[in-house]
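Peer 1: Coordinates only, no sequence provided:
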């Protein structure tokens, strides 16, 4: 069965070499996916606020999804060190995108959350991302979307019962 993926044109066979070629083609497509994802994240961050580093959008997106939290919880959740997170949170507060309130039960700590302006910017940015994603998949069948979702869940191990499956 011949298939073409990127620069690979393969005649898929049930041989070790055919399997290796498929795995190389898969690796190339995963690299392309990661590159496209990074580029989309950069554009999304600029859409969110052109004066902020892209990591600020990750913080804002997390707060949009999960709600107010301590800066240390945000840093851990988005995989950033606390000092970088604190710097970005301060900058976002100065731009009116975040607000902070004293943490209940611990007046030395604060809880940060999105302001109405911040929520609006995140929502608009996610809407823009959605339009771009839709443009890339609008001619796909529901079956194609479902199958890709299933396969990606298996690949990432996020599908239920997928760990260790071959």
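Peer 2: Happy to help now that I have it. Note that this is a predicted model, so its numbers are computed, not measured. Numbers count the residues shown, from 1 in each chain.
Peer 1: Going by C-alpha atoms from here, please, whenever you check contacts or count neighbours.
Peer 2: Noted.
Peer 1: So what's the residue count around residue 48?
Peer 2: Residue 48 sits with 24 neighbouring residues when counted by other CA atoms under 10 Å.
Peer 1: Please give me every residue in contact with it.
Peer 2: Residues near residue 48 by CA atoms under 8 Å, 6 or more residues apart in numbering: 57, 121-122, 124-125.
Peer 1: How about residue 126?
Peer 2: The contact partners of residue 126, by CA under 8 Å, 6+ apart, come to residue 44.
Peer 1: secondary structure element for it?
Peer 2: In this assignment (DSSP states H and E), residue 126 forms part of helix 116-137.
Peer 1: After that helix, which helix or strand is next?
Peer 2: The helix or strand immediately downstream of helix 116-137 is helix 142-156, counting by DSSP H and E.
Peer 1: buried stuff in that next one?
Peer 2: residue 154 (16 or more other CA atoms under 10 Å).
Peer 1: to the chain's geometric centre, what's the distance from that helix?
Peer 2: Computed by CA atoms, centre = their mean, to the nearest Å, the chain-centroid distance of helix 142-156 equals 17 Å.
Peer 1: orientation of the longest helix along the chain relative to helix 116-137 in degrees?
Peer 2: Criterion DSSP state H: the longest helix present in the chain is helix 16-48. Calculated by axes from the mean of the first three to the mean of the last three CA atoms, to 10 degrees, helix 16-48 forms an angle of 140 degrees with helix 116-137.
Peer 1: how would you label residue 102: helix, strand or coil?
Peer 2: Per DSSP: H, G, I helix; E, B strand; the rest coil, the local secondary structure of residue 102 is strand.
Peer 1: What is the burial count for it?
Peer 2: Count around residue 102 with other CA under 10 Å applied: 13.
Peer 1: so how far is the first residue of stretch 47-55 from its last?
Peer 2: Start to finish, the residues bounding stretch 47-55 are 13 Å apart (CA to CA, to the nearest Å).
Peer 1: Take this one as well and set it beside the first:
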């Protein structure tokens, strides 16, 4: 059994460096997402923040659309929504256009807690990047957006 040696930093390709930085970023983002969810409510996990943010941006979204957006099954999204509903963050109502579906909105409490958490997150990012120029921050945001869009496009072809 042979093992492939790990490239040294001097001969590391840009793609290896990118993979490493994405791995570190993903780990740190997961930790941050857990902390943010706990700020919203102590019984929530990391999946809560992006789900609440999507519902806030798309009030009246259908549960099935959330499942598709987040790449999970309907049963999974239903459990997540039940949890959010049980702690008063969202309201589920029967879809007037299709009684089999549900439309999801944030409660006033959910909207307030999400807004407060979002403001804290932006403030934390601002503090962490305080030495960065506005152009560097904008460049990073643009490159991350481009990367995300390209990954979605690539996944659609697989």
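Peer 2: The structure has been received and is ready for your questions. What you see is a predicted model; the values in this text were computed from it and never measured.
Peer 1: before we move on, the earlier item: buried residues in the longest helix of structure 1?
Peer 2: 21-22, 25, 28, 41-48.
Peer 1: about what we covered before: in structure 2, what residues pair with the helix holding residue 126 of structure 1?
Peer 2: Under the alignment (TM-score structural alignment), helix 116-137 of structure 1 falls on residues 108-129 in structure 2.
Peer 1: Could I get the contacts of residue 48 of structure 1 in JSON lines, plus columns for neighbour count and distance to residue 111 of structure 1?
Peer 2: Formatted as JSON lines, these follow (neighbours: other CA atoms under 10 Å; distance: CA to CA, whole Å):
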{"residue": "57", "neighbour count": "24", "distance to residue 111 of structure 1": "18"}
{"residue": "121", "neighbour count": "20", "distance to residue 111 of structure 1": "20"}
{"residue": "122", "neighbour count": "27", "distance to residue 111 of structure 1": "19"}
{"residue": "124", "neighbour count": "15", "distance to residue 111 of structure 1": "24"}
{"residue": "125", "neighbour count": "21", "distance to residue 111 of structure 1": "24"}
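Peer 1: any idea what sits nearest residue 100 of structure 2, other than its immediate chain neighbours?
Peer 2: Counting by CA to CA, 6 or more residues apart in numbering, residue 94 is the residue found nearest to residue 100 of structure 2 once chain neighbours are left out, at 7.3 Å.
Peer 1: Which position in structure 1 pairs with that neighbour?
Peer 2: Under TM-score structural alignment, residue 94 of structure 2 pairs with residue 102 in structure 1.
Peer 1: check contacts around the residue mapped onto residue 54 of structure 1 from structure 2.
Peer 2: For residue 54 of structure 1, the aligned position in structure 2 is residue 46, judged by TM-score structural alignment. For residue 46 of structure 2, the contacting residues are 30, 33-37, by CA under 8 Å, 6+ apart.
Peer 1: Which of these lies at the shortest distance from residue 122 of structure 2?
Peer 2: Closest approach between the contacts of residue 46 of structure 2 and residue 122 of structure 2, by CA to CA: residue 36, at 11.7 Å.
Peer 1: From residue 117 of structure 2, how far out is that closest one?
Peer 2: For residue 36 of structure 2 relative to residue 117 of structure 2 (CA to CA), the value is 7 Å.
Peer 1: Distance from the chain centre to stretch 142-158 of structure 2, please.
Peer 2: For stretch 142-158 of structure 2, the distance to the chain centre is 15 Å (CA atoms, centre = their mean).
Peer 1: before we move on, what about stretch 32-46 of structure 2?
Peer 2: Centroid separation for stretch 32-46 of structure 2 versus its chain: 12 Å, with CA atoms, centre = their mean.
Peer 1: and if you look at stretch 89-105 of structure 2?
Peer 2: 22 Å.
Peer 1: Give me the most central residue, structure 2.
Peer 2: Centroid-nearest residue in structure 2, with CA atoms, centre = their mean: residue 50, separated by 3.9 Å.
Peer 1: In three-state terms, how would residue 99 of structure 2 be classified?
Peer 2: Following three-state DSSP, residue 99 of structure 2 is assigned to strand.
Peer 1: Distance-wise, check the residue nearest to residue 117 of structure 1 when sequence neighbours are not counted relative to residue 125 of structure 1.
Peer 2: Take residue 117 of structure 1 and drop its neighbours on the chain: the residue closest to it by CA to CA, 6+ apart is residue 97, 5.7 Å away. Distance of residue 97 of structure 1 to residue 125 of structure 1, given as CA to CA: 14 Å.
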